[in-house]
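**Student:** Please find the sequence and the predicted model below.
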Amino acid sequence: MKRLATGVPGLDVVLGGGLEPGSVTVLAGAPGAGKTILAQQMCFANATPEHKAVYYTTLSEPHSKLVRHLDPFDFFVLQALGPRVEYLHLGDLIRGDRPGRMEPLVDEVARKTMDEHPVLVVIDSAKALRDFTGERELRMAFYDLTSRMAHADAALLLLGEYTPAEMAAGVEFSLADTIIHLAYEPREPIDRRWLRVVKMRGTHHLEGKHTFRISARGFEVFPRIETLDTGPAQEVTGRIHSGIPGLDVLMGGGIGAGEATVILGPSGIGKTIAGLGFVTEGISKNERCLYVTFQDTADQLVKMAATFGWELGTARDQGHLIVHHVPLGELDLDLLAERIRQELLGGPIHRVVIDSLAEMVLAARETDRFPAYARSLTGIIRAAGATLVITSETAALGPSQEPIGGVTFLFHNVILLRYIEMKSSTGRALNIVKMRNSDHSKDVYCFTVAADGLTVSGPLESVTGVLGWSALRTPTPAS
């Protein structure tokens, strides 16, 4: 089926390819949700001198104000006004000699569409027409308009500040081929905008709420990762070195290629250092690596690595290491997943580090959603043939509990780091809690963080309690 690409990043993925020519789409949402920006961006993306976009206004902002508000956006081209994108006002046709009659409006839109063959026709706001006529007259007008537009190649967009109740009962929604609901959701530390495709005839669209943002680049949609078909995991075999001296032998030769590993431990225990060692090892083997961080910036990570003798600045400059820093105040799950997906599509990536899981869970604010999200995220990384290491925070004191979100079941390997009391000093201990389909050491080992990074040494002898007590205990000999 022929589709009209919207020209809005991410939206065509959600719509299953775009809009059908001759179809009717309702963009519904509260004031400030982004309807007008979205519609205008679609106009500028699709309009040509041969097939322009026609933007009708009813009782919305004056055209001069609409254009002035477009100036900050990259998609806006002043020279396109008129030859490619034409703004027209329908107010006089509504308030003419026969107020309440919709025939002049329908005739004008249909005539211009048939005579000039525009690619896109917008009516902003369609809901405002309800202020000038009754329900019966409006129903007949919308039916007439949509019937006549069905014979054209233009896609018709109807914009309106509709409530959920109006969306459930309004004639516009029963006649529409596609309904897109836009919403603005206040929340801390950063508000969220999302859209949902409520209805779309004749195509397979992606369900659920999809985050979108409006910036100088315009409207950008980040498809909900759980709804994407990530494909099967790429077949990769063998073992890869972890970059942590002493660990690979405990794991039967290293981490399984293409597997997902979670490193658990309290703040300051060495999780980030383990992640840096992992990518340093990959870069030494000419592997391309991605490091996703929510706290340390790229420069801070490079500086931290340098203290252990690891030169990551050159690797970053040459494109062998990609550092994607997401400040916590800007962390959104859908945006993060899309950024990672695009990096994976941009070229082969062999190793991925995400530091850390705890920040992602706190950013989610959707506890029920997170396990499915985490499964999908690990799925797209494995589908690209990359090996994933993700860190996660645990309590510094007391038993090491399951991380927030309860998703360790998703990982092939679980490595636990913890502080221990050794007589009057504080030490560090490591044990491999789980390795799926692989034999591994079951003992608890000491490890240190020194000038050359994290190093695993010998096992702790004659102690117990690592999984259930706040401190390791030496068993009392039987009397």
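**Tutor:** Noted; the coordinates are in hand. Residues are numbered from 1 along each chain as shown.

**Student:** From now on I want contacts and neighbour counts done on CA atoms only, so please keep to that.
**Tutor:** OK.

**Student:** burial count for residue 199?
**Tutor:** Using other C-alpha atoms under 10 Å, residue 199 has 19 other residues around it.

**Student:** doesn't residue 178 make contact with it?
**Tutor:** Yes - shown here, residue 199 and residue 178 form a contact pair, counting by C-alpha atoms under 8 Å, at 5.2 Å.

**Student:** dropping in the other structure now:
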Amino acid sequence: MNSAAPATKARTGVSGLDTILAGGLSTGHVFLLEGNPGAGKTTIALQFLIEGARLGELGLYITLSETESELRAGAASHGMVIDGNIEIFEVVPPESLLDADQQQSLLYSSDLELGETTREIFAAFERVKPRRVVLDSLSEIRLLAQSSLRYRRQILALKHYFARQGATVLLLDDLTSDVLDKTVHSVVHGVIHLEELAPNYGSERRRLRIMKYRGQAFRGGFHDFIIQTGGVVVFPRLVAAEHRSSYLRDQISCDIPKLDLLLGGGIERGSSTLILGPAGTGKSTFSFQFLVAAIRRGEKAAAFIFDEELGLLLARLKVLGMDLEAMRDAGQVHIEQLDAAELSPGEFAHRVRDCVDKLGAKTVIIDSINGYQASMPDENSLVLHMHELLQFLNRQGANTFLTVAQHGLVGDMKAPVDVTYLADTVILLRYFEAAGKVRRAVSVIKKRTGFHEDTIREYRIGANGLTLGGPLVGFQGVLRGVPEFIDTAKSLLSTDGGDSGNS
């Protein structure tokens, strides 16, 4: 007998799902978990029963489709233990219905099968007296019922029976018999819908949505989730308005005086900076300059790399005097290389949030938005995801540095997606030709939080890191990549490799 008292909410045992459901499933009610085969219904159902067993509640898994050995094998693959608090009841047709000589001629066999199946389900419940029940799956009952009227009456009978017993029930539906039939939606207390999407390249993406939950507020919209060893993990959609903190909005330095001057004294804490430019201009180097400066101030940082191979990046930065590998080993920075083809936007936002909440990172680099965009279903979703993520980071007092590679090298260049209006500061990097050499120029074209220089400065990347010169007053058309000499070239950086321009 089960001695555990029923709680107001039955926790599902699925990481993140209870957050979306505002605590879990209301006890004593019937819920529908629907999705195509392979979406993760059985895994969630097993986690639901195992969580109940952990709390001392008896569970009953009624299967009309999978066998008991298949369920146990599936649970074992996730490291789940189905103990004595969980009973698996396998419903099989009566032997007479499997015998061709005993087939009914005056009555449809489905009439007998449906009645017999229902009696077996009720008998199993009366024997076990569970607090949590899983019925897998409704497609089999729908086929036995044959008509929508009989199917609805059967579902209502199951609902009222379980409600009288005070059990919390998950009905599983694999949507294989009639995807347009919404009979169960109107009967059950809540509906959880699972989807599996197959992109043109990369692994499948899974997401879920709470379509209905009577008398309960819940987090709407789609939420990404994954199936991994151990079960399903859900990543609740990030809502920046739910996360606020207080911090001092001071200006922070990048440790390069002339770059700080260009930025009007530095970057304001809790702001986002977009570094824009063609390939090879040093966008990553600029962003990591801010990260290293933050670590020197004693802060923690995090970097998420989509494009460059991590080993190559660490080696390249070490040559520039930024030993990120040592900082990582010392626990000062979290560096992670991501594969956009294997990562959903929700999982990425969850990883960033973890670094801020658990590690205490105050500087976050996303390099680059081009790679991040590859994990998005479309451009509009990228902008919405970026807005919420940047708002969250800003409200935590973290500084975010984003890089975007523009198409082309000189002349009219375009970015694959326009996110300049989302960032608080925009730093523009450009190639230009002067004195027979390809040179680089930097300018700040936007800063919401205060004054900034409107000049264009040349910079060089060398053994001492970033070196900035004075304003390029002798040129016009640098941003177009084809400058005109209007004075002299005296404002150009010297070619001796020194770093006096930073002083």
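**Tutor:** Yep, that arrived. Note that the coordinates shown come from a computational prediction; the quantities given were computed from them, not determined experimentally.

**Student:** Quick TM-score on the pair, please.
**Tutor:** The TM-score (TM-score structural alignment, normalised by the length of structure 1) is 0.90; 469 aligned residues with a C-alpha RMSD of 2.6 Å.

**Student:** Pull the contacting residues for residue 151 of structure 1.
**Tutor:** The neighbours of residue 151 of structure 1, taking C-alpha atoms under 8 Å, 6 or more residues apart in numbering as the test, are residue 22.

**Student:** all helices for the stretch 51-200 of structure 1, in order.
**Tutor:** Ranges of helices in the stretch 51-200 of structure 1, per DSSP state H, counting those that start in this stretch, are 63-70, 91-94, 103-116, 135-149, 164-169, 171-175.

**Student:** could those be laid out in TSV, adding distance to residue 302 of structure 1?
**Tutor:** Converted to TSV, the helices of the stretch 51-200 of structure 1 look like this (distance: least, C-alpha to C-alpha, whole Å):
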stretch	distance to residue 302 of structure 1
helix 63-70	40
helix 91-94	60
helix 103-116	58
helix 135-149	58
helix 164-169	50
helix 171-175	54
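
**Student:** Of all these, which one is nearest residue 459 of structure 1?
**Tutor:** helix 164-169 (62.2 Å; C-alpha to C-alpha).

**Student:** Counting neighbours, which bits of that closest one end up buried?
**Tutor:** residue 167 (16 or more other C-alpha atoms under 10 Å).

**Student:** Could you list every helix and strand that it packs against?
**Tutor:** Contacts defined by 3 or more C-alpha pairs under 8 Å, 6 or more residues apart in numbering; DSSP states H and E place helix 164-169 of structure 1 against no helix or strand at all.

**Student:** Residue 224 of structure 2 in helix, strand or coil?
**Tutor:** strand (DSSP: H, G, I helix; E, B strand; the rest coil).

**Student:** Which position in structure 1 pairs with it?
**Tutor:** Aligned counterpart of residue 224 of structure 2 in structure 1: residue 211 (TM-score structural alignment).

**Student:** which residues of the stretch 101-250 of structure 1 fall in strands?
**Tutor:** 120-124, 155-160, 178-185, 192-200, 210-215, 218-222, 239-240 (DSSP state E, counting those that start in this stretch).

**Student:** among the ones you listed, which is the most enclosed?
**Tutor:** Among the strands of the stretch 101-250 of structure 1, strand 120-124 has the highest mean neighbour count (mean count of other C-alpha atoms under 10 Å), at a mean of 26.

**Student:** Run a quick neighbour tally on the aligned partner of residue 471 of structure 1 in structure 2.
**Tutor:** When structure 2 is aligned by TM-score structural alignment, residue 471 of structure 1 is paired with residue 482. Residue 482 of structure 2: 15 surrounding residues under other C-alpha under 10 Å.

**Student:** next one: residue 475 of structure 1
**Tutor:** Counted with other C-alpha under 10 Å, the neighbours of residue 475 of structure 1 add up to 10.

**Student:** counterpart of stretch 378-388 of structure 2 in structure 1, which residues?
**Tutor:** If you align by TM-score structural alignment, stretch 378-388 of structure 2 falls on residues 366-376 of structure 1.

**Student:** Next, the buried residues of that stretch.
**Tutor:** 370-371, 373-376.

**Student:** just stretch 290-300 of structure 2 next, same as before
**Tutor:** 290-295, 299-300.

**Student:** again, but for stretch 326-344 of structure 1
**Tutor:** 326, 328, 331-338, 340-341, 344.

**Student:** if we can go back for a sec, need the contact partners of the match of stretch 378-388 of structure 2.
**Tutor:** 225-226, 230, 361, 364, 405-407, 410.

**Student:** Likewise for stretch 69-89 of structure 2?
**Tutor:** 43, 46, 49-50, 53, 56-63, 68, 124, 128, 228-231.

**Student:** Pull up the distance across it, start to finish.
**Tutor:** By C-alpha to C-alpha, to the nearest Å, the extent of stretch 69-89 of structure 2 from end to end equals 11 Å.

**Student:** check which helix or strand covers the residue nearest the centre of structure 1.
**Tutor:** Closest residue to the average C-alpha location of structure 1: residue 334 at 1.9 Å, with C-alpha atoms, centre = their mean. Here residue 334 of structure 1, judged by DSSP states H and E, is contained in helix 333-345.
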